[in-house]
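> whatever this is, show me its structure:
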Amino acid sequence: MTGLIPALRWAPPLDADALTEVLAKVRQWTPFDGGALLDDVATALDDVPPGGPVLEDLTQRLRSHLARLVDIAVAAEAPHNDPEAGRLVQRARHLHAEHMPDDRQGAIGHLRRTAWTANELLERLAAIRCLTEAV
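Got it, this is the predicted structure:
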């Protein structure tokens, strides 16, 4: 049997510690919930803005939604392939980096800008098929 090339011994790509770390991350993962995002957007953009701890909690949830959408967009290379998605990702990053203002009106303005950006990015990612649907 001439011409056969000996097979190389297989080596796993990750050691036990790295596999344990990957498993921990998989266990912490939750699927994207567009319905929850839209509920939070509706609450943030309601005629009567939330107050007190609800305002802070809602802002944090919307920031989390926004970060998740940016991760989805970047993984799908949407900012490179779609100028509008790229613009929305930049706006999302800017909003995420901003501190929530201390005054109520400033905090509500920040909340609503975050909600609008999350909604627009969700719709754009659905339109360019980075997400199967917006809800």
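> drop to CA atoms for contacts and neighbour counts, all remaining ones
OK.
> pull out the buried positions in the helix or strand harbouring residue 121.
Residue 121 is part of helix 104-127 when elements are defined by DSSP states H and E. Using 16 or more other C-alpha atoms under 10 Å as the test for burial, helix 104-127 gives 107-119, 121-125.
> and that helix, what does it pack onto?
Applying 3 or more C-alpha pairs under 8 Å, 6 or more residues apart in numbering; DSSP states H and E, one finds that helix 104-127 contacts helix 34-44, helix 52-75, helix 83-97.
> can we see that at 6 Å?
Helices and strands touching helix 104-127, as assessed by 3 or more C-alpha pairs under 6 Å, 6 or more residues apart in numbering; DSSP states H and E, are absent.
> to compare with the earlier structure, here is another sequence to fold:
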Amino acid sequence: MRRPRPATGWTPPLDTDGLATVLARLQDWRPFDGEALLDDVGDALDDVAPDTGTAAVLVGRLHAHLMQLVAIAVASEAADQDAPVRAQIKHARHILAEELPRDRQRAVGYLRRLAWSVLELAEKLAELRCLRGTV
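Below you'll find the predicted structure:
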């Protein structure tokens, strides 16, 4: 007859601060939405330039899409394994650092460059099978 072995003590992997950080990140997390990405890119690249207010809203949404795509590229290691993805991430970080110009023409130009950056990175990640439901 075997005697039961005493159970070893268990230590949680995270303290309360670590758990709070994980909870905050989970609450801020938004799933990838390929349809919304394509709608926003389409609105930004439409033949009719959006008015200033709409352009500012689109810039905010495209920034969010681009930051999410960069995070996906880094997490999937596509950034490490694919030189074009690395170049697109570098370009994305550069464009994200720019501010929306006050001049309407320049703002529309910035919006369209941002939209192309989002679309190109999404296409590359879809091609590498890092994304589903887009392009």
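> center of structure 1 - which residue?
When C-alpha atoms, centre = their mean is applied to structure 1, the residue found nearest the centroid is residue 68 (1.1 Å).
> what's in contact with the helix holding residue 121 of structure 1?
If you take C-alpha atoms under 6 Å, 6 or more residues apart in numbering as the criterion, helix 104-127 of structure 1 is touched by 41, 44, 59, 66, 88, 100-101, 131, 133-134.
> could you redo the last one with a cut-off of 7 Å?
For helix 104-127 of structure 1, contacts defined as C-alpha atoms under 7 Å, 6 or more residues apart in numbering pick out 41, 44-45, 59, 62, 66, 69, 73, 85, 88, 92, 95, 100-101, 131-134.
> likewise for stretch 59-79 of structure 2?
With contacts defined as C-alpha under 7 Å, 6+ apart, stretch 59-79 of structure 2 is touched by 37, 40, 85-86, 89, 92, 96, 111, 114-115, 118, 122, 130.
> and if we set it to 8 Å?
With contacts defined as C-alpha atoms under 8 Å, 6 or more residues apart in numbering, stretch 59-79 of structure 2 is touched by 32, 37, 40-41, 80, 85-86, 89, 92, 96, 100, 111, 114-115, 117-118, 121-122, 125, 128, 130.
> that one: which residues count as buried?
Within stretch 59-79 of structure 2, the residues scored as buried using 16+ other C-alpha under 10 Å are 59, 61-70, 72-74, 76, 78-79.
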